[in-house]
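J.: Requesting a structural model of the entry that follows:
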Amino acid sequence: MLGESAGTKGEATIEQIGRRRTFTRTLQLAIVLVVVQWPMRQAVQAGVDCEIPGRLSLLVDGTFIVAYVYASYRAYKYIRFLNRQSWRKVAAVGAWLVFGAAILDIVEDIKLWQNFGGAACADLSTGLLTTVMVGVFVAGWLVLAVSYFATSRFGQQKLYGVELAAPAKFTPSQEAVSPDAGKLIITCSGGGIRSASFCLGALQHLRELGLYDKASTVIGVSGGGYTAAAFHVLRREVDDPFAQGSPELARLRRQTRYLLQGGRAIFLAGLSVLFGLVVNLLLIGITLRAIAWVLGWFLGHEGVIRDINSEIQVTWRPDGSWNFLIVAGGLIAVSATAFVIEKIWDRWARMPDVVRMVLASIGSVSLRYGVPVAILLLGVPGGLYLIGQLPGDSGLPSGLLALVDPTQQGVTSFSALVVVLIGLGRSVWNGLAAEGKESTKLKDRILAFAQTKLAPWAGTIIIGIAAAIVLLRWTGGYATEKSFASDWGVAVILGSIAVAIKVFTDANRTSLHSFYRERLSRAFLVERKENGSAASIDYYKRLRYSSWAQPNKAGPRLVIAGVANVEDADFVPTQRDCVPFIFESDQIGIIGDRSLPDGGRRRTADYEREADVLLREVTVPAAMAMSGAAVSPLTGRVNGRTRPVRVLLAVLNARLGVWLPNPYWNNHVDDTFPPVTGFFPTLSRYVGSVIDKPGPYRLLREAVGSPSMYDRRIYVTDGGHYDNLGLVEALRRKPKQVIVIDASNDAEDRFSALAEAIATARMDHGIQIDVDPKPMIRGGKSRADRAWVYGIATHPQAEGEEAPYKTEIFLVKAVLTSQLGWDLEVYAGRNPAFPRTATSDQFYDEWDFEAYRSLGYSLAESLTGHHRVRDRLADL
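T.: Reported below is the predicted structural model:
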């Protein structure tokens, strides 16, 4: 099945659409930068006070060079992807010509920069060098344009009169019979350390009965993935992992505060948060400074903002002309005009689809750029005007200036702002992590409302106000103070910061994922030494998923469930905002309902090399961390609750998700990323992998963007953002039996995680689940009758089958029942929230850990101890 996007009519693959979008967006950025330079060049040609606009134009031109080189490279990659050998070589020539023009452009800018240092106005031309540069530039883009047209479907039809099929793509084989068919699957639900402890006890009991080793696959989700991975890795070497009295279980009891275990971990956590926060603030700062510089000069040059008697004055119609207002609102007017034309045309005649598509494209593009242009050109002067109207103040209020002034007062105010944002972030997390806990107390309801409704928007509003203040002050300064606008050393600082961020870090390294991954690895992934002791596996040892997720001696395969955050209406229902992303030893990638296009899975060994040449991004601890990435700006199905706090989480660096390569891209028959040998090939692969890491643009997508299946990279987060039980993925594999270990923190007696899994299995795979959880309902009783239920899943009847395939479901749930051990009774009496401790609490002591572990063991024992369940599970 091929991808579908506006205008493609399902005739292009996801990668083809994505590569075309990537190219066109980069090209649009280059065009925007040309437009930005235009008034500066006009000012230089006017010959009056031209140093500032001339040099500023050269700075913008430097960004333009980067943009058009990227655009030409992406155009070539798109044409190469279409696999037209003759045009591929022609496009390569065009790309090299553009690159050559960029080199000449840089040399030209250096020469022009020196020329603007004199008293007389210089021209924005170096004679022959400029002529040659422009000629090479135009020639390169003409070659690329011809190649682009010739390889398009329209070009193929016009030039050759043939309908060109979509390029062949590699689709991993889908076995007619699942390797799990007729076998047992165990799933461990999400829920942080609560679920990890509960699932550990259940897995201990299932291993003692031999059911763990009989299972073909264990699926871990979020916190359940901690235990699933720990059990699997240790089972590769020993027969009794985490048995009672074992050294690894004793060690795990010492790691129950795994996130901040010891002073070193606390120190590293603080540095991780601070590092990402500083990088984020630097990115915001240099972006605002660059915008303010260009915008301030333009508004000052046009006479919109003036300094009259040390006061900022705003004039909407300089010299009585409407030109400025036309420029500010022109693009929005174009968008509105396209809309009106479509409506009038449709009133009197049938509009061809081509015309409708062109008008829609014009309206969409003009609106996309028209809104920010109007905000900057009208909103910034408007903000300065309103501030100027404040009584008794000739400029920005001193309290607001303190936020951005490099004075002692400013540092204090800025620090206070950061503290407030951190406090809001903590409050929001506590509210969101309550997971449906309900209270009849007015105080608790007011607190929940403040945490989940008010605090998220308050944080976003505060960040917006702070950014607006900074932009207003800097823009006013650049518009009215010549010395401010001609401080070219600032450009060197901004450029150096941008280069340093690109060279020394990336969007994944600035997030908390690396810290989280290391803490999970050191706490849960252990090995038993020859002397009988247990120690964590060396964190720097690459536990490649393709190797370590397979059983070594005996036992099941390890599968970790995450989600890829996407918001395409082409692929996901409204407000679902995600598709499953499954880690397996053989294949890895996107798995969803039957309407998703083929090709979303890759060979795991190939994907590991593509994600990172040093093989660090797709490992067992990395998969554990991604599947448990509950704290992220993007959260799949729960985006509705977390959307108001996206900006706050992104700025505060509360980001556990990871940007991985889109498995739909580079999914060809040939091995795209084979192992390389030799010094120079290895160096080239290494440098290319480092440069290709996700940049600041991805952080923007996390904060305010819409992630797409067409993007080159996808954002992988908590598997519980799709199905917290792992049941849907288990049923997709058509096993004979599934044991679900459920420690979800859904509302008591609601079993919402189970309900969502039932609905999802039916919607995505046509699987009908018949299960009645009423025996687990406590209702008015002091305890539930039992903590497990039995159900049947009926799969759609396949061609050739005499009857639909059925799967037996055994679900054990973390609820309190009678006949628990006295230690659990005492613990439950002391801890009223047990066994539904909030997921926000990830700091357990030995009593907390043992209570949940013992509960998991006891309830699993009650499940398997029932004679009917025991007989059914024995029939494998």
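J.: going forward, measure contacts and count neighbours with C-alpha atoms only.
T.: Noted.
J.: the strands in the stretch 751-876 of the chain, which residues?
T.: Per DSSP state E, counting those that start in this stretch, the stretch 751-876 of the chain carries strands over the ranges 768-771, 788-794, 806-813.
J.: Let me know the angle separating the longest one from strand 788-794.
T.: What that stands for is strand 806-813. Relative orientation of strand 806-813 versus strand 788-794 (axes from the mean of the first three to the mean of the last three C-alpha atoms, to 10 degrees): 150 degrees.
J.: Leu660 sits in which helix or strand?
T.: Element membership of Leu660, judged by DSSP states H and E, is strand 658-661.
J.: need the next SSE after that strand, C-terminal direction.
T.: Strand 658-661 is succeeded, C-terminally, by helix 679-691 (DSSP H and E).
J.: gap between that following helix and the chain center?
T.: 25 Å (C-alpha atoms, centre = their mean, to the nearest Å).
J.: Next one: Gly395 from Thr480, what distance?
T.: As judged by C-alpha to C-alpha, to the nearest Å, Gly395 and Thr480 stand 12 Å apart.
J.: So if I had to pick from those two, which one is more boxed in?
T.: Each of Gly395 and Thr480 has its neighbours counted (other C-alpha atoms under 10 Å); Thr480 has more, 23 against 20.
J.: any idea how far the more buried one lies from Ala402?
T.: The gap separating Thr480 from Ala402 is 20 Å, by C-alpha to C-alpha.
J.: Can you give the contact residues for the host helix or strand of Val411?
T.: Assigned by DSSP H and E, Val411 falls within helix 408-432. Here helix 408-432 makes contact (C-alpha atoms under 8 Å, 6 or more residues apart in numbering) with 401-405, 448, 451-452, 455-456, 458-459, 641-642, 645, 648-649, 652, 840.
J.: Another for comparison:
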Amino acid sequence: MTGVPKGNTWRGHLSKWAEEPNGLFGEDFFARYGDRLWDPTVADQKAAHSFHVELISRIATQPLGYSEGIEDSALTSIFDLFAIARSLSKARADCKTFEVIVWHIFNSFVRPFTAKWHPKSQSGELHALDSSDIFRAELEQVQSRLVALDSILNGMTQQDGYGLQSLERPANKLIGDEMSGDVKWRPMGEPSSTTDREGRLTCENILLANLSNEERTQVEERRKFYAVKRAGECDWASGIALSGGGIRSATFAMGVLVSLSRRNLLRQFDYLSTVSGGGYAGSFLTQLLGSTSNTDFSLASHHLPFRRDENESLVLQRIRQGASYLSASAGERLVVALAQIQGVLINLFLMLTAISTIAYGELRLRRALPDYLANAFVLPFVIFGSALLLGAIFRRSFNLSLGGVKRWMTTFGVISILPLIWSILGALHQLSFKLTIGLSNVHLAEIGTACLGLIVVATVLAFSFSPIKPLLLLGITTGLVILAEALAYQIFCKSDLWMGFGVLSCSLGLALILWFFLDVNSTSLHDYYRKKLAASFLVNTSLKEAVPIKLSEFDATRAMFPIINCALNVPGSKNPKMRGRHSDLFSFTPVSAGANLIGQSRMSDWENANTELNLATAMALSGAAVSPLMGLNTTRFGSFWLTLLNIRLGAWLREPSLKKVAPAFPNVSYLFKELAATATEEDPFLQISDGGHIENLGVYELLRRRCRFIVAVDGEHDGKMTFHALTNLQRLAYIDFGIVIDANLADLRLGETGLSRSHFRFCRIRYPADKDRTGEEIGYLIYLKLSLTGNEGEFIRRYKLDEPSFPHQSTANQFFTEVQFEAYRALGEHVGDKMFLSALTGFTDNSNTDLETWFKALGNSFLDPLVQFAPVDLGKDEVVSP
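T.: This next block holds a predicted model:
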């Protein structure tokens, strides 16, 4: 066939499909068939048309979004093509052109794919989306070759039929246009304005504008150092949020950070917002990079702390060694135990002194008043008081306005209960006298033991039957206080009154000394907790324990701008916004600290007002998980017992405002505020505890700043996958800022096998329009969840067999072993790596990934086009029915 023109040969006709990216035909193929005359028969054309119809109508050749379609169905669709090609080839012996081309492509490219994935599909491996991610990446390669095959077959029919031109989703254009929109960055959440809504110049607004500008300057300092530029009409911001969850969350987050660092992405994020356990990892970075000029340390992938050479980074090895951060020597444990016992004894002494004072006063009053005079007015007084209380309830139920009378009625009604309490105590004293007449001390001891046993049984019942737990605990607490008063009354009765007065006076004198000279922060566990955290997570470039930096001295050149989130506990607040919350989100940054309730003040002012306030203090307060006041979870009986037993990791900080006159330190009155859960934002000292007590994901402050791109790492304890942190954030974001977070969590929920289908979801953040813009702004949130999908490495699978509760082992376990630490760290890195699969991003080399490009690639895989509703223009005569 040497006389055949080159363009009419198979080589000439098919050469354009021999080149990459398809590469359908190699030199071996052309050596055998290349010189043949390109002359498809009628049978070839008919077979080509039939197979063309199959290709254009099958899921096997259709582009799918990340959550669209079923992988098993796509695999089956491709597998079925073999039978169809076989049938067409057998039908006519003279369709050799069709036969050679189709079977060459199928045997070279399609058969290896189906041979690999068919058994995996049968074993259920495609259930996990991050397994199907690899499947989809390889499916896309097969699809591209089937598209090229369809083009060849279309040409073979010599008709201009429908052709598969590309594998791009039709929705990608709409999604791309949407994601090209900007979100205007708001440092500190406020515009740089010095006037209020009426245009008046105020000191508060001037301060807020200055703080906002200082925050912007520090963020831009890091951008300049790493040569990070922002594309678009307006400047936009990005942030990483690390959730609460103790050492479990910190370790998981560390693995995710390693994965982001390997793609050179960490240097492109502006903010690092942390809560509780996530703050361990965040404060580690803030201390290490915010206090050094060592050129070998930065967020760049080729620098420490995340650079990995032959072995794991030495810095991360140092953190691994501190995983069991609460461990202590025998001597240290003894000192801590003695300090804790001291705190408990002081609290008990103060409580018993108050109860004894009431008992002694009752005894003197009963002896001073004749019985008939003491009891004559009890019944009518109680009846009248009850009527007033019922009237107050009736008024509130029917919204009746009685002006100042309502306060008088309520107050008098409460006072009216006192005679009832007087009668109950009197009856209790009479009963105790009758029970103790003729009984020896041994009998009294037995009675006391029996009462203690009843209390223990009641406590166990309270925690066993959660629906009645609040009532039982309240009853137990009230009962113990009443019994303690009755016991003190009995002791005073059986002793000389003046001797009792002398003992009580000494107790009151000592209590008064404690009132004026005891700093209640010094008796809590906060100081010990802070020192242990600092020793484990705050290190310098020599990998030694560092002196914690003051946040106001933070060097912003190399590190992300830190936001350390805590809870401002105000269960006694009269602000209606605190109804049900009992707390407000409080944050520390290098520029400022504060909350919505109290406003923002300079960080240096907070540090001047609280001399021990530094990065270690902020980290420990953010992780003060157990405290009498616990934000949303605050209860009266819980506060009572946690204070009494001195289980207090939170602390009182002096608010730096000059308007408030305060003692030099939080005295005993603040201990009683913890005991009775009556702290407010008006107090000179403010009660600060774990940020997870109000918002455990750490995203709230990033939303305030209108970050365009956010990565949220959720490592909280959530074995049933109820997503409390995210759903709580959705509620707070909408109520406080009018922000809507669209999140579809179906693939993260547990399936029948107890596994999730995916580790993460891609969500929209819908910021409301501000005064300068007409439409809403759209940001994006990658929500990573501590989860298993079943395709993790063998080490993680083995650990799961040994520890069935993994990866949601109790947060109470803060003593991680090396194996436990590595399991969570490896899982974090595994989850982080899954965000960069080629099937999701299209990246073949992501060693130096651009942040905006990465988010847009994930958006194309995850998002459906946003449905926009045009506003309805109602005329004057039009009525909208409810």
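J.: what's the TM-score here?
T.: Here the superposed chains carry a TM-score of 0.63, computed using TM-score structural alignment, normalised by the length of structure 1; 615 aligned residues with a C-alpha RMSD of 3.9 Å.
J.: still on that earlier bit, out of the strands of the stretch 751-876 of structure 1, flag the one nearest Asp109 of structure 1.
T.: Asp109 of structure 1 sits nearest to strand 768-771 of all those, at 66.8 Å, using C-alpha to C-alpha.
J.: name the helices or strands packed onto the closest one?
T.: helix 752-765, strand 788-794 (3 or more C-alpha pairs under 8 Å, 6 or more residues apart in numbering; DSSP states H and E).
J.: at 6 Å what do you get?
T.: In terms of contacts (3 or more C-alpha pairs under 6 Å, 6 or more residues apart in numbering; DSSP states H and E), strand 768-771 of structure 1 is packed against strand 788-794.
J.: and the strand it packs on, what does it pack onto?
T.: strand 768-771, strand 806-813.
J.: In three-state terms, label Val177 of structure 1 for me.
T.: Under DSSP: H, G, I helix; E, B strand; the rest coil, Val177 of structure 1 falls in the coil class.
J.: distance of it from Ile375 of structure 1?
T.: Val177 of structure 1 sits at a distance of 58 Å from Ile375 of structure 1 (criterion: C-alpha to C-alpha).
J.: Between these two, which has more neighbouring residues?
T.: More crowded of Val177 of structure 1 and Ile375, by other C-alpha under 10 Å: Ile375, with 14 against 10.
J.: residue in structure 2 matching Thr287 of structure 1?
T.: In structure 2, Thr287 of structure 1 lines up with Ala354, judged by TM-score structural alignment.
J.: neighbours around that match, how many?
T.: Ala354 of structure 2: 16 surrounding residues under other C-alpha under 10 Å.
J.: I believe it is in a helix; please confirm or correct that.
T.: Yes - counting by three-state DSSP, Ala354 of structure 2 falls inside a helix.
J.: And it, how far from Gly426 of structure 2?
T.: Ala354 of structure 2 sits 19 Å away from Gly426 of structure 2, going by C-alpha to C-alpha.
J.: The strand holding Leu660 of structure 1: average distance to aligned residues in structure 2?
T.: Its aligned residues in structure 2 lie a mean 2.6 Å from strand 658-661 of structure 1 after superposition (mean C-alpha distance after the TM-score superposition for structure 1).
J.: Which strands and helices lie in contact with that strand?
T.: Packing partners of strand 658-661 of structure 1 (3+ C-alpha pairs under 6 Å, 6+ apart): strand 713-718.
J.: Which part of structure 2 matches the strand it packs on?
T.: Aligning strand 713-718 of structure 1 against structure 2 (TM-score structural alignment) gives residues 685-690.
J.: with structure 1 superposed, average distance for the matching stretch?
T.: Taken over the aligned residues, the distance from stretch 685-690 of structure 2 to structure 1 averages 2.3 Å (mean C-alpha distance after the TM-score superposition for structure 1).
J.: Tell me how far that stretch lies from the chain's centre.
T.: Taking the mean of its C-alpha atoms, stretch 685-690 of structure 2 sits 20 Å from the chain's own mean (C-alpha atoms, centre = their mean).
J.: For that stretch, buried residues please.
T.: By neighbour count on 16 or more other C-alpha atoms under 10 Å, the buried set for stretch 685-690 of structure 2 is 685-690.
J.: swap in stretch 788-803 of structure 2?
T.: Residues of stretch 788-803 of structure 2 classed as buried by neighbour count (16+ other C-alpha under 10 Å): 788-792, 796-797, 799.
J.: Now do it: everything it contacts.
T.: For stretch 788-803 of structure 2, contacts defined as C-alpha atoms under 6 Å, 6 or more residues apart in numbering pick out 128, 755-757, 806, 823.
J.: Next: stretch 334-354 of structure 1.
T.: With C-alpha under 6 Å, 6+ apart, stretch 334-354 of structure 1 has contacts from 359, 363, 366-367.
J.: Quick one: average offset of the helix or strand where Ala479 of structure 1 lies versus structure 2, please.
T.: Ala479 of structure 1 belongs to helix 455-480 when assigned by DSSP H and E. Superposing on structure 2 places helix 455-480 of structure 1 at an average distance of 4.2 Å from its equivalents, by mean C-alpha distance after the TM-score superposition for structure 1.
J.: that older thread, got JSON lines for the contacts of stretch 788-803 of structure 2, with neighbour count too?
T.: Shown next, in JSON lines, are these (neighbours: other C-alpha atoms under 10 Å):
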{"residue": "Ala128", "neighbour count": "19"}
{"residue": "Leu755", "neighbour count": "17"}
{"residue": "Ser756", "neighbour count": "23"}
{"residue": "Arg757", "neighbour count": "22"}
{"residue": "Phe806", "neighbour count": "20"}
{"residue": "Ala823", "neighbour count": "23"}
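J.: Looking at those residues, which are in helices?
T.: Assigned to helices by DSSP state H, the following of the contacts of stretch 788-803 of structure 2 qualify: Ala823.
J.: can I get the contacts of stretch 788-803 of structure 2 in CSV with distance to Arg145 of structure 2?
T.: Shown next, in CSV, are the contacts of stretch 788-803 of structure 2 (distance: C-alpha to C-alpha, whole Å):
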residue, distance to Arg145 of structure 2
Ala128, 26
Leu755, 34
Ser756, 32
Arg757, 29
Phe806, 42
Ala823, 40
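J.: What is the nearest of the contacts of stretch 788-803 of structure 2 to Leu345 of structure 2?
T.: Among the contacts of stretch 788-803 of structure 2, Phe806 lies closest to Leu345 of structure 2 (C-alpha to C-alpha), at 38.7 Å.
J.: what's near enough to touch that closest one?
T.: Residues in contact with Phe806 of structure 2 (C-alpha under 6 Å, 6+ apart) are Lys800.
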